[in-house]
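*Asks:* Can you look at this prediction? I've put the sequence above it.
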Amino acid sequence: MKKVIDITERVPAMQRERKKRTNFKFVALTTIFVFIIALLLYFQTSYSDIKKIEIIGDEIVDSSFYLKQSGLKINNSMWGFKIADIEKEISASDWVQSVKVERKFLNRVIVTVDEWNKVAYISKDGTFYPILENGVIFQQSSELVPIDAPIFLEFDDESLRKKLLKELAQLNPQVLALISQINASPSNADPYAVTLFMNDGYEVRADISSLSSKLNYYPSIVAQIESVEGYEKGIIDIEVGSYYRPFSDEYAVGLAEEIDSEAAGGVEDNEEQSSQ
């Protein structure tokens, strides 16, 4: 025998379920309505204006330059600019590697600039110009001798300069910080020969092609030299193999050659006088 369900028992439950659905729809519609009203009020009031602009990563040039490039101004609309347009404008500078513009909560804009690192300076007519890791010479000169990066001398050849910069970028930061000056010293035998003057008093002769792979061992080479009692600073040659020569030996040879040359000149003068 089938059980007969009394409809009067189900009516209250159905009414509660219907009321619950109705309340949910009302709350949902009310929330959406309030959100739309708040959004309209936000766009129509000063709450949607830019109140703060932050520039992050400005080292090579002042933040005011990037602010001008962006075209952003306090009290302008937060939504009156295109992020892509600002990023493209700032990225056009040779020293900028990348840029990111972000809108942050209601009325703050953040511009994050990733600049190419300054890895060296080049000396021209008594002034120093920063060289960036992408090979660009930044046209902001200084007559003061820089101490935060090595100085390049005799590097007018751009291809040679870029090749050296590529090698320097692969050096350990601790080793790079030890380099005071790099002179191009090419010869017929080695067009990539360079001479490095180190902050700790040593002189290094190297080949650009193998500079980073060999110079990264510089601290251990110096440690071996200075572990010997009575050691003397001098020249570390890593062009082909790796050998060391004290300054006294190097300059003694040079002095001996100079004396021999002068002596030979004196003998020739005496011979000329005798013949006369």
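*Replies:* Noted; the coordinates are in hand. Numbering: from 1, shown residues only.
*Asks:* Please make it C-alpha for all contacts and neighbour counts, starting now.
*Replies:* Fine.
*Asks:* Which residue lies nearest the spatial centre of this structure?
*Replies:* Central residue of the chain (C-alpha atoms, centre = their mean): residue 117, 1.9 Å from the mean position.
*Asks:* ok, now which ones touch that one?
*Replies:* Residues in contact with residue 117, defined by C-alpha atoms under 8 Å, 6 or more residues apart in numbering, are 132-133.
*Asks:* Relative to residue 22, how far out is it?
*Replies:* 63 Å (C-alpha to C-alpha, to the nearest Å).
*Asks:* for residue 75, same thing?
*Replies:* 44 Å.
*Asks:* Any idea how many residues pack against residue 48?
*Replies:* Residues near residue 48, counting by other C-alpha atoms under 10 Å, number 21.
*Asks:* residue contacts, it?
*Replies:* So residue 48 contacts 42, 77-79, 106-107 (C-alpha under 8 Å, 6+ apart).
*Asks:* and with 10 Å instead?
*Replies:* 39, 41-42, 75-80, 105-108 (C-alpha atoms under 10 Å, 6 or more residues apart in numbering).
*Asks:* before we move on, what about residue 71?
*Replies:* Counting by C-alpha under 10 Å, 6+ apart, residue 71 has contacts 81, 86, 89.
*Asks:* any idea whether the residue nearest to residue 153 when sequence neighbours are not counted is helix, strand or coil?
*Replies:* Distances taken as C-alpha to C-alpha, 6 or more residues apart in numbering place residue 183 nearest to residue 153, at 4.8 Å, with adjacent residues excluded. At residue 183 the chain is in strand, as set by DSSP: H, G, I helix; E, B strand; the rest coil.
*Asks:* Report the separation between residue 183 and residue 208.
*Replies:* Counting by C-alpha to C-alpha, the gap from residue 183 to residue 208 is 11 Å.
*Asks:* From residue 234, how far out is the residue nearest to residue 153?
*Replies:* 17 Å.
*Asks:* Could you do residue 15 as well?
*Replies:* The value you get for residue 15 to residue 234, if C-alpha to C-alpha is used, is 98 Å.
*Asks:* how about the residue nearest to residue 237 when sequence neighbours are not counted, what does it touch?
*Replies:* Closest residue in space to residue 237, ignoring its immediate chain neighbours: residue 205 at 4.7 Å, by C-alpha to C-alpha, 6+ apart. With contacts defined as C-alpha under 10 Å, 6+ apart, residue 205 is in contact with 182-183, 185, 193-197, 211, 235-240, 242.
*Asks:* also this one, for the comparison:
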Amino acid sequence: MLKRRIKISKNGLIFIIVFIIVLIAYFGSPLSKVRDINVKGVNDLGAQQVINATKIDENSTLLDVLLHHGSISKKTAKKLSSIKSVTFRTYNLRDLVINVKEYPTLGYINKDGGYYRIIDNGRVLNQKLNSPIGNYPIYSNFNSGRLREIANIYADLPSNVQTNISEFYNSPTKLNPYRIKIDMNDGNKVIADMRTVKTKLKYYPGMAAQMKKRGVIDLEIGAYSYPFNVKK
């Protein structure tokens, strides 16, 4: 078997040597340090919050970030539980882009005098907030199992229904342990059954449009509405 010899011309060798010298000089100079950081993909997190979690600052070098991007991503996601993934890319030889993918927010639960964010599959983040962020529903009186169930139901609802939901209440009765109540942003209230609410709520916009006054839409057994001043 013949061995091929790679021949490098004198000019080519000089180019390689110069390139290595320039590369070493660059990474050993202040020019190799991160100048600007641009965070993309954040919805409910703040850009500075992400930057602080990565611990990347003006003293960090791009080479160090690129070499340790895996461990930086893991530490960032561990510190900010709502982050699904973090990736990095560079531009202009000195600037850094942090691409963030968050778990979708499914709402908030009010407990211990604060609000806690609910993400995928009803998982509650251990981060106390003074008030909810964004237009997401509040969940009241649900145990952990029921919370996961109702949060997943909310995740599958049409967007025009999601944006109109203000708060879910667990409101069981002796006759129906699956009974829930829902406050809507348009002023109406909904009574429903957890086992059928996902299917029935898609009819809410049409039913609400036909109501002359604000009131109750009862979806627990059938599907009908009545004004607040009518007792049922």
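*Replies:* Ah, there it is. Everything numeric here is computed off the predicted structure, so don't read it as measured data.
*Asks:* Give me the buried subset of the contacts of residue 48 of the first structure.
*Replies:* Using 16 or more other C-alpha atoms under 10 Å as the burial test, the contacts of residue 48 of the first structure include 76-78, 107-108 as buried.
*Asks:* Let me have those residues in CSV, extended by distance to residue 264 of the first structure and secondary structure.
*Replies:* Output for these, formatted as CSV (distance: C-alpha to C-alpha, whole Å; DSSP: H, G, I helix; E, B strand; the rest coil):
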residue, distance to residue 264 of the first structure, secondary structure
76, 82, coil
77, 84, strand
78, 83, coil
107, 83, coil
108, 80, strand
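*Asks:* Distance to residue 247 of the first structure added to those residues, as a markdown table?
*Replies:* Formatted as a markdown table, those follow (distance: C-alpha to C-alpha, whole Å):
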| residue | distance to residue 247 of the first structure |
| --- | --- |
| 76 | 66 |
| 77 | 67 |
| 78 | 65 |
| 107 | 64 |
| 108 | 60 |
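*Asks:* Number of residues surrounding the aligned residue in the first structure for residue 102 of the second structure?
*Replies:* Alignment note (TM-score structural alignment): residue 102 of the second structure maps to residue 115 of the first structure. Using other C-alpha under 10 Å, residue 115 of the first structure has 21 neighbouring residues.
*Asks:* before we move on, what about residue 211 of the first structure?
*Replies:* When neighbours are counted by other C-alpha under 10 Å, residue 211 of the first structure registers 21.
*Asks:* wait, what's in contact with it?
*Replies:* Counted by C-alpha under 10 Å, 6+ apart, residue 211 of the first structure has contacts 164, 166-168, 170-171, 193-194, 205, 238-239.
*Asks:* And for residue 18 of the second structure?
*Replies:* 12, 24.
*Asks:* ok, now residue 60 of the first structure?
*Replies:* 95-96, 115-118, 130, 132, 138, 140.
*Asks:* tell me the secondary structure for it?
*Replies:* Assignment for residue 60 of the first structure (three-state DSSP): coil.
*Asks:* Over to residue 93 of the first structure?
*Replies:* Recorded secondary structure, residue 93 of the first structure: coil (three-state DSSP).
*Asks:* Next, find the distance separating it from residue 114 of the first structure.
*Replies:* Residue 93 of the first structure sits 11 Å away from residue 114 of the first structure, going by C-alpha to C-alpha.
*Asks:* So for these two, which residue has more residues nearby?
*Replies:* Neighbour count, other C-alpha under 10 Å: between residue 93 of the first structure and residue 114, residue 114 has more, with 17 against 13.
*Asks:* what's around residue 113 of the first structure, how many residues?
*Replies:* With other C-alpha under 10 Å as criterion, residue 113 of the first structure counts 22.
*Asks:* that's a helix at it, yeah?
*Replies:* No. Residue 113 of the first structure is assigned strand when assessed by three-state DSSP, not a helix.
*Asks:* Strands along the stretch 51-200 of the first structure, start to end?
*Replies:* Under the criterion DSSP state E, counting those that start in this stretch, the stretch 51-200 of the first structure contains strands at 52-56, 96-104, 108-115, 118-124, 127-132, 151-153, 179-184, 193-198.
*Asks:* whereabouts in the second structure does the helix or strand that the last one is followed by align?
*Replies:* Note on strand 193-198 of the first structure: by DSSP states H and E, the next helix or strand toward the C-terminus is strand 203-207. Under TM-score structural alignment, the counterpart of strand 203-207 of the first structure in the second structure spans residues 189-193.
*Asks:* Please apply the same query to stretch 234-244 of the first structure.
*Replies:* By TM-score structural alignment, stretch 234-244 of the first structure lines up with residues 215-225 in the second structure.
*Asks:* For the closest residue to residue 214 of the first structure other than its chain neighbours, which residues are in contact?
*Replies:* Leaving out its chain neighbours, the residue that sits closest to residue 214 of the first structure by C-alpha to C-alpha, 6+ apart is residue 238, at 6.9 Å. Neighbouring residues of residue 238 of the first structure by C-alpha under 10 Å, 6+ apart: 204-207, 210-211, 214-215, 218, 244.
*Asks:* Redo those residues as CSV? Include distance to residue 149 of the first structure.
*Replies:* Below are those laid out as CSV (distance: C-alpha to C-alpha, whole Å):
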residue, distance to residue 149 of the first structure
204, 17
205, 19
206, 19
207, 20
210, 20
211, 17
214, 20
215, 16
218, 17
244, 25
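*Asks:* what about burial for those residues, which qualify?
*Replies:* Buried, going by 16+ other C-alpha under 10 Å: 204-207, 211, 214-215, 244, out of those.
*Asks:* Please name the residues that touch the residue mapped onto residue 103 of the first structure from the second structure.
*Replies:* Using TM-score structural alignment, the equivalent of residue 103 of the first structure in the second structure is residue 90. Residue 90 of the second structure is in contact with 34, 36-38, 62, 65-66, 96-98, counting by C-alpha under 10 Å, 6+ apart.
*Asks:* in terms of contact, does residue 49 of the second structure touch residue 83 like I think?
*Replies:* No. The pair residue 49 of the second structure / residue 83 is not scored as a contact, 11.4 Å apart, by C-alpha atoms under 10 Å.
*Asks:* Comparing these two, which shows the higher neighbour count?
*Replies:* Neighbours were counted for residue 49 of the second structure and for residue 83 using other C-alpha under 10 Å; residue 83 has more, 20 against 11.
*Asks:* List the residues that contact the closest residue to the more buried one other than its chain neighbours.
*Replies:* The shortest distance from residue 83 of the second structure to any non-neighbouring residue, by C-alpha to C-alpha, 6+ apart, is to residue 102 (4.4 Å). Residues near residue 102 of the second structure by C-alpha under 10 Å, 6+ apart: 41-45, 77, 80-86, 119.
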